[in-house]
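> Sequence and computational prediction follow.
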Amino acid sequence: MNSIVSALRFFFTHTLDCPDLARRLVRLAHPRKLPVVLSRDEVARLLNATTCLKHQAALSVAYGAGLRVAEVAMLKVADVDSERMLLRVERGKGGRYRNAMLSEDLLALLRQWWRVGRQQGVMHRDGWLFPGQHAMKPISTRQLHRIVVEAAQAADIAKRVGPHTLRHSFATHLLEDGTDIRIIQVLLGHAKLNNTALYAKVATRTVRAVTSPLDKLGLFKPGEISPDG
């Protein structure tokens, strides 16, 4: 519906040059669902449940750098900048370029995958970081989705999990660790802070760390409350 409204707005404003008609067109506000987030233990179980090193490395990039599934698929070997400890994302959402974080553990895993991939003859210095069935083509987003689903099933995770779940978990876990939300916004490549702020609603560790003002009153201490009320 909103796409139709946008098209009509463009038609009235730019094609017919009647902006007054466009003002009557109102976009509908859809309630945003809270993202599914895995616990740290569930992430570890999922990554360990992958069937090969390439799959484990690809999903580790999605979680460890907070990349979208398409961004993971389109990474090239040259995008791994071990000098600056960055991943260059050249095909981000909206065609935007950005740098993503590269941790020491993730770099070690990618180097291990590089050695194995070279032995298998599928890795090339100018090629894809995660080649598909054909070495000259990248892994597909559909295949990455299937890998995540199968790993979640093998890890006995009941939640509905997809590649984007790892990105959601990355952002939520950073927020729970006290990382500034504006830094998380940059790491995720969000154009608006409102999109990043959504993770504050699912950061349960952050919520648990807050002291209730009721507790500060000191009225109800354990052992001092009468069982009769």
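Yes, it's here.

> From now on I want contacts and neighbour counts done on CA atoms only, so please keep to that.
Will do.

> Show me which helix runs longest in the chain.
In the chain, with assignment by DSSP state H, the single longest helix is helix 104-120.

> what helices or strands is it leaning on?
helix 53-64 (3 or more CA pairs under 8 Å, 6 or more residues apart in numbering; DSSP states H and E).

> Can you give the contact residues for the helix it packs on?
Under the criterion CA atoms under 8 Å, 6 or more residues apart in numbering, residues 47-48, 50, 67-69, 72, 101-103, 106, 109-110, 113, 130, 144, 147-148, 163-164, 166-167, 169-170 lie in contact with helix 53-64.

> Stretch 126-140 too?
So stretch 126-140 is contacted by 54, 58, 73-78, 122-123 (CA under 8 Å, 6+ apart).

> Next up, a structure to set beside the first:
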Amino acid sequence: MSQTPPPLISPACRDALQSWLTGQAALNDASENTIAAYNSDVIDFLGFMTNHHGGQQGLAAISRISVSDMRAWMARSRADGLSARSLARKLSAVKTFYRWLAEREGFEPTAVLSTRAPKFTKKLPRPLAQDAARAVLDTVELQSERPWVAARDLAVITLLYGCGLRISEALGLKGQDAPLPPVLRIIGKGDKERIMPVLPAARDAVDKYLRLCPHPMKPEDPLFRGIRGGALNPRIIQGVMARTRAQLGLPSTATPHALRHSFATHLLEAGGDLRAIQELLGHASLSTTQTYTAVDTAHLMEVYQRTHPKA
């Protein structure tokens, strides 16, 4: 699940870190990638404190970390070329660990928790324009000479754009989910459940794929299959999308996940309610969904500057 911390971290800190990571995986359903990132971020922090203070830092020592210690770690990280965005992520992991450790060990973590993350410009989602999204749907089937594979790829892409699914959610569907109902129950990140209306176009695309698919479909089988019948690897869909965008002359940001962004942005442009879009996307926080209002505003300003006679 996680790497073993290097020897320069005290055994007590190592054990505490492993306990915290185990809890994150079990209680918060953190993914393996998230656990690996947490592990690396906290190890980097604790390793710096060991070198900074000239010796192994046990639990008592790290409970006394000061504001100046935090500043020194952040300054070193930036000097090593770490971006503000990456440092903010590392700091978030360290704070989460420290909050847990302070509750367990009974110390005051204010110096760590009050440390401000460096400011950075958040990257806005890069959705496709509506005509580009339609062109993708029209072109995806041309990427394979096997009719059933072409139908499969179109069905997946249609679910990403038409229902705003993550690629893992689309590829996580089972044979028992077909034929797709008008309303689909999706289990997303953190086991968060949401109800997703399924457009007729998406249901039709999946039905066509099922009619052509040469592999038997049991209820427990993955709905979308690879050439040999196993579960479809997301890299296959990423490759299909790469060939499609090359054929259409779209930018490298036109990825499978960009179709989910496009779903949300196009709903917002059409007057969709932000809270409703939040529910459809399965976002835990409205602030995550509000990113799309910035995209919509940026698009509006672009149109204004391009078309207004006084611009």
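That came through, no problem. Everything numeric in this text was worked out from a predicted model, so none of it was measured.

> TM between them?
Aligned and superposed, the two chains score 0.79 in TM-score terms (TM-score structural alignment, normalised by the length of the first structure); 205 aligned residues with a CA RMSD of 2.6 Å.

> sorry, back to before: from the contacts of stretch 126-140 of the first structure, which would you call buried?
Buried by 16 or more other CA atoms under 10 Å: 54, 58, 73-77, 122-123, out of the contacts of stretch 126-140 of the first structure.

> Widest-spaced pair of the contacts of stretch 126-140 of the first structure?
54 and 78 (16.8 Å; CA to CA).

> out of the buried ones among the contacts of stretch 126-140 of the first structure, who's nearest residue 42 of the first structure?
residue 58 (16.8 Å).

> rewinding a little: buried ones in the longest helix of the first structure?
For helix 104-120 of the first structure, by 16+ other CA under 10 Å, it's 106-107, 109-110, 113-114, 117.

> quick revisit: for the buried ones among the contacts of stretch 126-140 of the first structure, which one is nearest residue 174 of the first structure?
Of those, the one sitting nearest to residue 174 of the first structure (CA to CA) turns out to be residue 58, at 19.7 Å.

> So what does that closest one match up with in the second structure?
Aligned by TM-score structural alignment, residue 58 of the first structure pairs with residue 156 of the second structure.

> likewise residue 132 of the first structure?
Using TM-score structural alignment, residue 132 of the first structure pairs with residue 226 in the second structure.

> residues near its match, how many?
As a burial measure, residue 226 of the second structure scores 14 neighbours (other CA atoms under 10 Å).

> which residue packs closest to the residue sitting nearest the centre point of the first structure, ignoring adjacent ones?
Central residue of the first structure (CA atoms, centre = their mean): residue 167, 1.5 Å from the mean position. Once flanking residues are discounted, residue 167 of the first structure sits nearest to residue 66: 4.4 Å by CA to CA, 6 or more residues apart in numbering.

> Kindly state which residue of the second structure is aligned to residue 73 of the first structure.
So, by TM-score structural alignment, residue 73 of the first structure is matched to residue 171.

> Would you mind naming the helix or strand containing residue 262 of the second structure?
helix 256-269 (DSSP states H and E).

> Give me the mean distance between that helix and the first structure.
Here helix 256-269 of the second structure, set against the first structure after superposition, deviates by a mean of 0.4 Å using mean CA distance after the TM-score superposition for the first structure.

> buried residues in that helix?
Buried residues in helix 256-269 of the second structure (16+ other CA under 10 Å): 256-268.

> With respect to residue 11 of the first structure, which of the buried ones among the contacts of stretch 126-140 of the first structure is nearest?
residue 74 (35.1 Å).

> Thanks again, I'm all set now.
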